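Enquirer: give me the fold of what follows.
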Amino acid sequence: MPRLKFEMWKCQTKRGYMSRFTDGRGISTDSWWDSPQLSIDHVGTEYLKQSHRHPNTRNDRHINFIKDRYKVEMARLKASEGEA
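Expert: Prediction:
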């Protein structure tokens, strides 16, 4: 069974960032973030489940995993751009 995975990268075709969440079944969804904050701890479960975010989030474990990894990925991206 695949592990949970969350990754982010700078979007090459438009301003912002892309993220990809892969759930335990190996299903991946991509999402575009126009001007993301450094944390999404404030968002509710329903926000991440929207069709334009990551609708394959099915439980609190997924939500918490994405929120934790999002912070790590944004810090990494900002540091690589010299904005840390």
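
Enquirer: contacts, neighbours, all on C-alpha from now
Expert: OK.

Enquirer: ok, now how distant is residue 64 from residue 49?
Expert: 13 Å (CA to CA, to the nearest Å).

Enquirer: this one as well, want them side by side:
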Amino acid sequence: MARLKFEMWPYIDSKGNKDGYMTRFTDGNGYSTESWWSSPPASIDHVGPEYLKQRHRHPNVRNARHDAFFKRRYKEEIIKFKA
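Expert: Sure thing, here's the model as predicted:
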């Protein structure tokens, strides 16, 4: 079983301008999904698990463990970019 993995980086558009952020979540089976955030919130604690499962976010966030991991890592990464 692979380890859970979360990555976040600035998204650069075709003109070289920063245009939001990308996130990638890899689940325990090694399946990865990516999502673009135009204006990511500083916190996602208020977001329910169904939000991340939606097709346009990360449908491979399938259980409470994934949800907790994603939110913890998101908060760790967004601090780096919002500072």
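
Enquirer: TM-score of the superposition?
Expert: Laid over one another, the chains give 0.91 as their TM-score (TM-score structural alignment, normalised by the length of the second structure), with 79 aligned residues with a CA RMSD of 0.9 Å.

Enquirer: now do the strands in the first structure.
Expert: Listed in chain order, the strands of the first structure (DSSP state E) span 5-10, 17-22, 28-33.

Enquirer: elements contacting the last one?
Expert: What that stands for is strand 28-33 of the first structure. Strand 28-33 of the first structure sits against strand 17-22, with contacts defined as 3 or more CA pairs under 8 Å, 6 or more residues apart in numbering; DSSP states H and E.

Enquirer: what lies in contact with the helix of greatest length in the second structure?
Expert: For the second structure, the longest helix by residue count, based on DSSP state H, is helix 64-82. Helix 64-82 of the second structure is touched from outside by 4, 6-8, 25, 27, 42-45, 49, 52, 61, with contacts defined as CA atoms under 8 Å, 6 or more residues apart in numbering.

Enquirer: switch the cut-off to 10 Å
Expert: 4-10, 21, 23-28, 40-45, 47-50, 52-53, 58, 60-61 (CA atoms under 10 Å, 6 or more residues apart in numbering).
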